[in-house]
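# Below are the sequence and a predicted model; questions follow.
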Amino acid sequence: MPKNKGKGGKNRRRGKNESEEKRELIFKEDGQEYAQVLRMLGNGRLEATCIDGLKRLCHIRGKMRKKVWVNTGDIILVGLRDYQDEKADVILKYMADEARSLKAYGELPENIRVNETDTFADEDGQNDEYFEFEDISEI
């Protein structure tokens, strides 16, 4: 049998065609809402806080599942369900520059931090717990 002389399988070849082109900014429509990812739950699901103030369990649609990686703190566009208000479907993930432009257009509120993993924290000094270590010179 011949020796394999390649540098990997089809996942390596798949990434070569990927290019960073500028895409058109997509705004929300009826039945859609902006949200920020709170935590990943696994199995294509995540928990997100929508701009209308509700926490929803969101499902990443199959077209995005292994192609677009969603992380904690990302700004996403979710499609609301008519029959389940506590659940939604992830339609689109905004890149960091797109999320900043949404904030500049006034679509996102000012308390949302773009491109940071610490979501909605330290808004009014909630996370002020810290430790002070004194010099130990007597030891």
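Yep, it's here.
# can we go C-alpha only for contacts and neighbour counts from here?
Fine.
# Give me the buried positions along the longest helix anywhere in the chain.
Determined from DSSP state H, the single longest helix within the chain is helix 96-105. Neighbour-count burial for helix 96-105 flags 98, 99, 100, 102, 103 (criterion: 16 or more other Cα atoms under 10 Å).
# Okay, one more to line up with it:
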Amino acid sequence: MRTPRKDKNEVLATVASLLGSKRVTLQCMDGVVRMGRIPGSKNKKMWIREGDIVIANPWEIQDSKADVIWKYTRPQIDWLERKGYLN
């Protein structure tokens, strides 16, 4: 199961809204609201909706922006809740 890697500065986030043009608003678990970008390599493979749980990788230069690198399915979200990753 893919979990956020602390050594790579990854955080769990909830998709708050879709902005269009491969951009979303993320409510991250560290309390920061970030603008998320869906990379081109994941664009057609990962369909994202409001309320989805994702892994975000904040940018080193701008902490208010992040790349969305993973989307969880419903069974994976249930597993995260059982293991205590989600509050």
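Received it, and whenever you're ready, just let me know what you need. Because the structure is a prediction, the values reported are computed rather than measured.
# rewinding a little: with distance to residue 60 of structure 1 as new columns, can the buried residues of helix 96-105 of structure 1 be given to me in a markdown table?
What follows is these, written out as a markdown table (distance: Cα to Cα, whole Å):
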| residue | distance to residue 60 of structure 1 |
| --- | --- |
| 98 | 20 |
| 99 | 19 |
| 100 | 22 |
| 102 | 21 |
| 103 | 23 |
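# out of the residues you listed, who's nearest residue 39 of structure 1?
residue 99 (18.4 Å; Cα to Cα).
# Just give me the match in structure 2 for that closest one.
Under the alignment by TM-score structural alignment, residue 99 of structure 1 pairs with residue 77 in structure 2.
# show me the residues around the closest residue to its match other than its chain neighbours that make contact.
Closest residue to residue 77 of structure 2 apart from its sequence neighbours, by Cα to Cα, 6 or more residues apart in numbering: residue 53 at 7.4 Å. By Cα atoms under 8 Å, 6 or more residues apart in numbering, the residues touching residue 53 of structure 2 are 12, 13, 14, 15, 71, 72, 77.
# Save these as CSV, and put in distance to residue 39 of structure 2 and secondary structure too.
As requested, the contacts of residue 53 of structure 2 are exported to CSV (distance: Cα to Cα, whole Å; DSSP: H, G, I helix; E, B strand; the rest coil):
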residue, distance to residue 39 of structure 2, secondary structure
12, 17, strand
13, 16, strand
14, 17, strand
15, 15, strand
71, 13, strand
72, 16, coil
77, 22, helix
